[in-house]
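**Q** structural data only, the sequence is not supplied:
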């Protein structure tokens, strides 16, 4: 960064240029307006890649990072608003991994969960909703769809074709995660932080790498380090067409360029997430509102295609009472 770009950051509290009235300002445009083009060019890509694997010039700031837009609206400055907004959140997990949360929720729901059961149709009627699953009909008072936008579109198409078309316009970033484990002495760079994200101008195929064993102590055996390296996303969709054995050497080579690693990993896992991460691009908020108003009140939506891609955000929605509550008895939830 140039000295001018760094100094421009300190002017942010005095920037008076208002955001566009339509609320569809991109992440890149927001950072350029508040902090300067130099900061936007240097950091917008890596920030967006790290969370959404998306395009910083397509995702809206309001949809992707609402805390920042709320801070500006409340204090007239992102810096001032963030300072007065309380302590920032932190990354946490369970000793047994995120599967602990899934197992606990499944235990609470008990026998009401039906695994490997394909829902072929939902049919709202005057007295409730009929759910067609595995050739069987289940009657419910209402249905909560916790499915990706594309699957939700397929289920609601018989109810409202226009809503289905709207949902199909929500794009998703397909992501591959290459998990590798090494002995501590193999890694020449100290692994004592969060990890790193890669802006596109670096011309690398990996989006970044999280130092999982540093973020979550206990996630790797003593004397070992664990990396989660991401590839694909909106800028490199072809990566997901490659088999895992082809992705691995690319990820290892570029990880080595940054970290300085001697030898081969002791542990390897490659995961592909398809459809991946929904993209909150211009018009997303309006789409969700339109669809919700058309298909309700007996059918509603939740999930990362609606509001928030993090587990924390989904738990927040749960606390608001928007998620499936088995004690209601006649509610049905569809996930997958």
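**A** All right, it came through fine. All of these numbers come straight from a predicted model, not from anything done at the bench.
**Q** CA only for contacts and neighbour counts going forward, please
**A** OK.
**Q** can you give me the helices in the stretch 1-150 of the chain?
**A** 3-9, 27-35, 37-52, 61-64, 66-75, 78-83, 99-109, 149-156 (DSSP state H, counting those that start in this stretch).
**Q** can you redo those helices as a markdown table with distance to residue 186 and mean neighbour count?
**A** As requested, the helices of the stretch 1-150 of the chain are exported to a markdown table (distance: least, Cα to Cα, whole Å; neighbours: other Cα atoms under 10 Å):
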| stretch | distance to residue 186 | mean neighbour count |
| --- | --- | --- |
| helix 3-9 | 35 | 13 |
| helix 27-35 | 37 | 22 |
| helix 37-52 | 25 | 21 |
| helix 61-64 | 37 | 23 |
| helix 66-75 | 39 | 17 |
| helix 78-83 | 39 | 18 |
| helix 99-109 | 29 | 12 |
| helix 149-156 | 42 | 21 |
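**Q** hold the first one in mind and look at this next one:
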């Protein structure tokens, strides 16, 4: 979804930069990493005929991750459906204003997008606010379509495809969800998810859902040989929800960390800073919680 002319390799895929520096090429580096991994577990690398996948998900959907977390945490109050209106420093604490009540806390972690975080800190740290506002975002949408398997001439062997920008299509990429993950469709059906929008065509996200589904259905149909109409459809729009790690992002984050450190007990985490993927965000969650615990213990 980003502009490859602007994105920072060091910030988006640091492992690729490391592989190129160590092995001289991404292809050779990728093979060597696979070889090292299989040597570590005592098995040879998979041959080209063996099926293996880098893609994993949760059987019951990603929401089950949060549901499981809520069940496991103890002695914690979880408040949902409570919009935060304001976060303000109050002597050695922070006041959190919700819709209808106030909380006074010893430490706070803001894990919203950077734009919302910028709005929270603007009244009491203009410089930090400007730094947070400077992290760019783009809008994207996903269009999921279900089809009868018999209506496709394509076997859907693999995971999907990406569409070169030069093709001037609505779709950026397509994932064959029912091929990529188990349990996404019955044996007689297929589920296809398309990605649209991004840095070069954000305006597509503003199209009405029916127009978006029609455009995606036609483009998928021409590539995959689809003869029937969708049996199911769903559109999710993510407006200004995809942070862009442009060149200079790592330096910007270093400045943001330096500025936020001037406010003891205030922490920032989330997709805008050190990784947009779920594993990166989970890692940030662990690290931020540990920082908060150390801060609170030191304050006793």
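**A** Okay, I see it. Owing to the predicted nature of the structure, the values given are computational and were not obtained by experimental measurement.
**Q** care to give me the TM-score?
**A** Remark: TM-score between the superposed chains equals 0.85 [TM-score structural alignment, normalised by the length of the second structure]; 278 aligned residues with a Cα RMSD of 2.5 Å.
**Q** how long is stretch 228-240 of the first structure end to end?
**A** End-to-end distance for stretch 228-240 of the first structure: 16 Å, by Cα to Cα, to the nearest Å.
**Q** which part of the second structure lines up with that stretch?
**A** Aligned using TM-score structural alignment, stretch 228-240 of the first structure spans residues 193-205 in the second structure.
**Q** what distance separates stretch 299-318 of the first structure from the centre of its chain?
**A** Averaging C-alpha positions (Cα atoms, centre = their mean, to the nearest Å) puts stretch 299-318 of the first structure 10 Å from its chain's average.
**Q** which residue range of the second structure does that stretch align onto?
**A** With TM-score structural alignment applied, stretch 299-318 of the first structure matches the range 266-285 in the second structure.
**Q** residues in contact with that stretch?
**A** 11-12, 107-114, 135, 243-244, 253, 260-261, 288, 292 (Cα atoms under 8 Å, 6 or more residues apart in numbering).
**Q** just put the helices of the stretch 1-150 of the first structure in TSV and tack on distance to residue 270 of the first structure.
**A** Output for these, formatted as TSV (distance: least, Cα to Cα, whole Å):
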stretch	distance to residue 270 of the first structure
helix 3-9	38
helix 27-35	30
helix 37-52	18
helix 61-64	27
helix 66-75	32
helix 78-83	37
helix 99-109	18
helix 149-156	24
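**Q** please identify which of those helices is closest to residue 207 of the first structure.
**A** helix 37-52 (6.1 Å; Cα to Cα).
**Q** now the closest one, how far from the centre of its chain.
**A** Using Cα atoms, centre = their mean, the offset of helix 37-52 of the first structure from its chain centre is 16 Å.
**Q** tell me what that helix is packed against?
**A** helix 3-9, helix 27-35, strand 195-197, strand 206-211 (3 or more Cα pairs under 8 Å, 6 or more residues apart in numbering; DSSP states H and E).
**Q** and those: which comes nearest residue 44 of the first structure?
**A** Ranking these by proximity to residue 44 of the first structure (Cα to Cα) places helix 27-35 first, at 5.5 Å.
**Q** whereabouts in the second structure does that closest one align?
**A** Alignment note (TM-score structural alignment): helix 27-35 of the first structure is unmatched in the second structure.
**Q** angle of that helix against helix 66-75?
**A** Interaxial angle of helix 27-35 of the first structure relative to helix 66-75 (axes from the mean of the first three to the mean of the last three Cα atoms, to 10 degrees): 30 degrees.
**Q** circling back: can you mark which positions in the match of stretch 299-318 of the first structure are buried?
**A** The neighbour-count check on stretch 266-285 of the second structure (16 or more other Cα atoms under 10 Å) flags 266-276, 281, 283-285 as buried.
**Q** mind picking the two most distant members of those residues?
**A** 266 and 276 (21.1 Å).
**Q** mind checking the SS state of the counterpart of residue 268 of the first structure in the second structure?
**A** In the second structure, residue 268 of the first structure lines up with residue 233, judged by TM-score structural alignment. With DSSP: H, G, I helix; E, B strand; the rest coil as the basis, residue 233 of the second structure sits in strand.
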